[in-house]
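Q: One predicted model, sequence on top.
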Amino acid sequence: MKTFYDYYNNKVQLAFDSQPFESYPKHVWVICRYKKKWLLTRHKNRGLEFPGGKVEKNESPNQAAIREVLEETGGEVEQLTYLGQYFVWGKREQLAKNIYFATVKTLQEKNDYYETDGPVLLEILPKNIKTNKSYSFMMKDDVLTYSLDYIKNKAELMYS
């Protein structure tokens, strides 16, 4: 288990285990690849980030992950892999969030991407994400760093 502080100095714990904090978390975050590129979305207020959001009533976290990718990027998930979960001790709320890795098979253009401006494809993620104002606060803490390392160590996820 990893413990660190996020962009807003909230304590975060991260584990690449099966549901270490909550068996039914209310939030999801999906690191996506499409045709060997990173698939992000541009949130209208926060900037560039991987898709994610809240689990809706009568929906599983896996279903929420697939829905959020489609809503925010137009991406149809081909393969979804659970990576881990993190817990944030925020000043106003505490929450657990599942982290997934998804390969996307198609991108469909949509009229509405909800709270985002749609898909953004990147060959590489820049090394300066933590200081780059174009990126959301969600991309600036060690959840991303540790998750990318975990994916890299399990390279078959990235290219399957």
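A: Structure received.

Q: only C-alpha atoms for contact and neighbour calcs from this point on.
A: Noted.

Q: So which residues of the protein form strands?
A: 2-5, 11-15, 27-34, 37-43, 47-49, 52-54, 75-89, 94-107, 116-122 (DSSP state E).

Q: show me the contacts for V69.
A: When contacts are counted by Cα atoms under 8 Å, 6 or more residues apart in numbering, V69 touches 30, 51-52, 75-77.

Q: Are any of these buried, and if so which?
A: 30, 51-52, 75-77 (16 or more other Cα atoms under 10 Å).

Q: In those residues, find the pair that's most separated.
A: G52 and E76 (14.1 Å; Cα to Cα).

Q: Looking at the contacts of V69, which is nearest K152?
A: Within the contacts of V69, proximity to K152 (Cα to Cα) peaks at V30, which comes in at 15.5 Å.

Q: next, the one to line up against it:
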Amino acid sequence: MITFKDYYQNNVKLSFTKNPFSKQPKHVWVITKYKHQWLLTKHKDRGLEFPGGKVEEGEKAEDAAEREVYEETGGIISNLKYIGQYFVDGKGGEVIKNVYYAEVDQLIKQPTYFETDGPVLLDTLPEDIQESSLFSFMMKDAVLPQSLKVIKKMEANSLR
């Protein structure tokens, strides 16, 4: 388990075991790739971020992850993998969020991307995300770099 402060100085616990904080989290965040590029979305208020959002009533977290990717980017997921889960003890309450890694094999243009301006493809993620005003606060704590380490190991293992 990794503990740290997020962008807003809330206490965060991050674990890469299966559902350490809740079997039914209320939020998801999906680190996505499309044809060897990072697939992000541009949130109208927060900036560039990976897709994610709330799990709707009666919905499984995995289904929410697929829905959010589709709604915010038009992406059709071909492979979804659970990465971990984190718990934020925030000033406005507690948040438990599953983190997934998804490979997208198709982007379908949407008439609306809801609260986002749609898909953004990047060849690489910049080293200075924490200092960049282009990126959402969600990209600026330890969840992303720690999750990327897990993804890198998963990808290396799949090549064996």
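A: Here it is on my side, so go on. Bear in mind that the values here come from a model prediction, so they are computed numbers and not experimental data.

Q: Post the TM-score for the overlay when you can.
A: The TM-score (TM-score structural alignment, normalised by the length of structure 1) is 0.97; 159 aligned residues with a Cα RMSD of 1.2 Å.

Q: Redo the strands of structure 1 as JSON lines? Include distance to R67 of structure 1.
A: Shown next, in JSON lines, are those (distance: least, Cα to Cα, whole Å):
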{"stretch": "strand 2-5", "distance to R67 of structure 1": "28"}
{"stretch": "strand 11-15", "distance to R67 of structure 1": "23"}
{"stretch": "strand 27-34", "distance to R67 of structure 1": "10"}
{"stretch": "strand 37-43", "distance to R67 of structure 1": "14"}
{"stretch": "strand 47-49", "distance to R67 of structure 1": "16"}
{"stretch": "strand 52-54", "distance to R67 of structure 1": "9"}
{"stretch": "strand 75-89", "distance to R67 of structure 1": "9"}
{"stretch": "strand 94-107", "distance to R67 of structure 1": "12"}
{"stretch": "strand 116-122", "distance to R67 of structure 1": "14"}
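
Q: closest one to Y135 of structure 1 among those strands?
A: strand 47-49 (4.4 Å).

Q: Which other helices and strands does that closest one contact?
A: strand 37-43 (3 or more Cα pairs under 8 Å, 6 or more residues apart in numbering; DSSP states H and E).

Q: Show me the contact partners of the longest helix along structure 2.
A: Using DSSP state H, we find that the single longest helix of structure 2 is helix 143-158. With Cα under 8 Å, 6+ apart as the test, helix 143-158 of structure 2 has contacts from 14, 83-84, 99, 101.

Q: Which one of those sits in the busiest neighbourhood?
A: V99 (27 neighbours; other Cα atoms under 10 Å).

Q: do you know how far the residue of structure 1 most remote from its centre is from N128 of structure 1?
A: In structure 1, the residue that sits farthest from the middle, by Cα atoms, centre = their mean, is N111; the gap is 22.6 Å. Counting by Cα to Cα, to the nearest Å, the gap from N111 of structure 1 to N128 of structure 1 is 32 Å.

Q: what's the answer for E68 of structure 1, then?
A: Following Cα to Cα, the distance that separates E68 of structure 1 from N128 of structure 1 is 26 Å.

Q: Of those two, give the one with the bigger neighbour count.
A: E68 (24 against 10).
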